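here are the coordinates; sequence isn't available:
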């Protein structure tokens, strides 16, 4: 029987404010027979720690230029503080969770995206899906910090969490991906849109319906549809993501093959 895998990407800005209802929703997904895999970010905490340690950093095209000094902080915050906090909260709500970095078991392997411009920002070239399936078969929910090992096994790379989630979903052939944000989904005239197409999303960006931080989220979601995923959803981390047996948020689906 095909596993009902669902990849859930928790944005860095939402990690600290994920509600108890959100974690109850993860438990509900398991009870429905789904097998969640969680990928998380941690940008705000990384920025706060860099400032506290007086380490200079800069953003280049939406990505944090990662020097070796910055990489040390990125790994410390993502793989230590944020990852283990999520594991604790999941287990508090009865979800057996296992926190790992992309370096563990060579789960994620990467090469430099643009070493001169971005430093140790990586581009994923390989996902160890066997390692992930082994964890899932044990009944665990993998909680993945987006740090990747270099192909030589020595270097360590900072990976954009949206990119990591998409790569992992493709490797697992997951049909569903959730992008967890600090809003209930995509809003138009203050009303939640239950379902949209990629074409509509492009129009919403052009007419100003979608602005700010939602734009890169939407682009990542549309890119995910080019892989194995059939359904992408943008949901809130402030509420139970499952209501009446269904996930609540904005669904982004290709129109091809959709049964009306």
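Cool, got the structure. Computed from a predicted structure; not experimentally measured. Residues are numbered from 1 along each chain as shown.

every contact and neighbour count from this point should use C-alpha atoms.
OK.

helices or strands up against the lengthiest strand in the chain?
The residue-count maximum for a strand in the chain (DSSP state E) belongs to strand 141-150. If you count contacts as 3 or more C-alpha pairs under 8 Å, 6 or more residues apart in numbering; DSSP states H and E, strand 141-150 packs onto strand 34-40, helix 83-92, strand 97-102, strand 108-112, helix 129-137, strand 156-158.

elements contacting the first one?
So that's strand 34-40. By 3+ C-alpha pairs under 8 Å, 6+ apart, strand 34-40 packs against strand 4-10, helix 20-31, strand 141-150, helix 161-172.

tell me which residues in stretch 93-108 are buried?
For stretch 93-108, the neighbour count (16 or more other C-alpha atoms under 10 Å) marks 93, 95-104, 106-108 as buried.

below is an additional structure, to be compared with the one above:
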């Protein structure tokens, strides 16, 4: 089974174009099985503001108290997941929303309850459940919420959740959907690079601003045992006629 795990950040959900959904059709037509993991940062921040709950981050992770966790789960499962499943349906794709804590889909454990609260790391993925949905010709759309062994709901970084799902399913690649074509250096799209080259691009100032956290997220996925990740655009067809569009990042050094 050729599985592709696609991570959609919450900030790009409103920018997904018809061409993005065409690319998903192309993937399916060529025998690929897409699985989507999504975030919802901007919508979570907006809801926390509404409830007058402070947003705090520690080492890039959202500090999650019980009240924050309630908002995170409400937004991810009740708003962004519904939104994405609906967009897929409008694009002619059969999808099913799945809370990561349902059916043991994502089993997780606390990272550091004292510092981070209800924030987790994935310890097990119920790949049998996900594969059953795939075999039913459905696209699973998974929230990055895990359940601990003792039943606590835990907030999981969506990049790390996507990496865990990709590794468990033996995915061919993991895609990060953004609002840009890929990594641009001096206006030119870099089609393939390595994690060490990316560090050089950052040090030289060729990669800067909002692209830095995007590429660092991609590299963190490579560190979790995925061989190839891609940064692609949600505004265009990232896959067409068996060709990929975007920037592929590998952990291995490239022969120049």
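Perfect, thanks for sending it. The shown structure was predicted, so the numbers you read here are calculated from the model rather than taken from an experiment.

quick TM-score on the pair, please.
The TM-score (TM-score structural alignment, normalised by the length of structure 2) is 0.95; 256 aligned residues with a C-alpha RMSD of 1.7 Å.

picking up where we left off before, comparing the helices and strands packed on strand 34-40 of structure 1, which comes out most buried?
Of those, the one with the most neighbours on average (mean count of other C-alpha atoms under 10 Å) is strand 141-150, at a mean of 27.

where in structure 2 does it align, residue-wise?
Mapped onto structure 2 using TM-score structural alignment, strand 141-150 of structure 1 covers residues 139-148.

end to end, how far does the matching stretch reach?
With C-alpha to C-alpha, to the nearest Å as the measure, the first residue of stretch 139-148 of structure 2 is 25 Å from its last.

same check, this time on stretch 137-152 of structure 2
This stretch, stretch 137-152 of structure 2, spans 31 Å end to end (C-alpha to C-alpha).

then stretch 101-113 of structure 1?
Across stretch 101-113 of structure 1, first to last residue, C-alpha to C-alpha, it's 19 Å.

residues in structure 2 aligned with it?
Taking TM-score structural alignment, stretch 101-113 of structure 1 hits residues 99-111 over in structure 2.

circling back: and residue 201 of structure 1, which of the helices and strands packed on strand 34-40 of structure 1 is closest to it?
With C-alpha to C-alpha, the closest approach to residue 201 of structure 1 among these belongs to helix 161-172: 17.6 Å.

and that closest one with strand 34-40, angle?
Per axes from the mean of the first three to the mean of the last three C-alpha atoms, to 10 degrees, the angle that helix 161-172 of structure 1 makes with strand 34-40 is 150 degrees.

which residue numbers in structure 2 does helix 161-172 of structure 1 align to?
Across structure 2, the stretch matching helix 161-172 of structure 1 (TM-score structural alignment) is residues 158-169.

how close does the matching stretch sit to structure 1?
In the superposition with structure 1, the average deviation recorded for stretch 158-169 of structure 2 is 0.4 Å (mean C-alpha distance after the TM-score superposition for structure 1).

now do that stretch: distance to the chain's middle.
Distance of stretch 158-169 of structure 2 from its chain centroid, counting by C-alpha atoms, centre = their mean, to the nearest Å, is 8 Å.

hmm, who's touching it?
3-7, 9, 36-39, 121-122, 125, 127, 143-144, 173-174, 217-218, 220-221, 224-226 (C-alpha atoms under 8 Å, 6 or more residues apart in numbering).

got the contact list for the equivalent of residue 129 of structure 2 over in structure 1?
In structure 1, residue 129 of structure 2 lines up with residue 131, judged by TM-score structural alignment. Applying C-alpha under 8 Å, 6+ apart to residue 131 of structure 1 gives the contacts 105, 107.

my guess is residue 210 of structure 1 meets residue 200, correct?
No. Residue 210 of structure 1 is beyond contact range of residue 200, at 10.6 Å (criterion: C-alpha atoms under 8 Å).

would you mind telling me which of these two has more residues around it?
residue 210 (18 against 12; other C-alpha atoms under 10 Å).

from residue 218 of structure 1, how far out is the more buried one?
For residue 210 of structure 1 relative to residue 218 of structure 1 (C-alpha to C-alpha), the value is 9 Å.

for residue 118 of structure 1, same thing?
Residue 118 of structure 1 is 23 Å from residue 218 of structure 1, by C-alpha to C-alpha.

what's the average distance of the longest strand of structure 1 to structure 2?
Strand 141-150 of structure 1 sits 0.5 Å off on average (mean C-alpha distance after the TM-score superposition for structure 1).

what's in contact with stretch 9-25 of structure 2?
34, 38-43, 80, 84, 88, 91, 93, 158, 176-179, 233-240.

tell me which residue of structure 1 lines up with residue 213 of structure 2.
Using TM-score structural alignment, residue 213 of structure 2 sits opposite residue 216 in structure 1.

which strands or helices does the one helix or strand that match maps to pack on?
Residue 216 of structure 1 is part of helix 214-224 when elements are defined by DSSP states H and E. Applying 3+ C-alpha pairs under 8 Å, 6+ apart, one finds that helix 214-224 of structure 1 contacts helix 161-172, helix 198-207, strand 231-236.

tell me the helix or strand right after the first one.
Under the assignment DSSP H and E, the closest C-terminal helix or strand after helix 161-172 of structure 1 is strand 176-181.

and the angle from that following strand to strand 34-40?
Strand 176-181 of structure 1 runs at 40 degrees relative to strand 34-40, counting by the same axes, to 10 degrees.

from the contact counts, what lies against strand 176-181 of structure 1?
With contacts defined as 3+ C-alpha pairs under 8 Å, 6+ apart, the packing partners of strand 176-181 of structure 1 are strand 4-10, helix 12-15, strand 231-236.

again, 6 Å this time
If you count contacts as 3 or more C-alpha pairs under 6 Å, 6 or more residues apart in numbering; DSSP states H and E, strand 176-181 of structure 1 packs onto strand 4-10, strand 231-236.

what's the angle between that strand and helix 214-224?
Between strand 176-181 of structure 1 and helix 214-224, the angle comes out at 170 degrees (the same axes, to 10 degrees).

which SSE is immediately downstream of strand 176-181 of structure 1?
Taking DSSP H and E, what comes next after strand 176-181 of structure 1 is strand 187-188.
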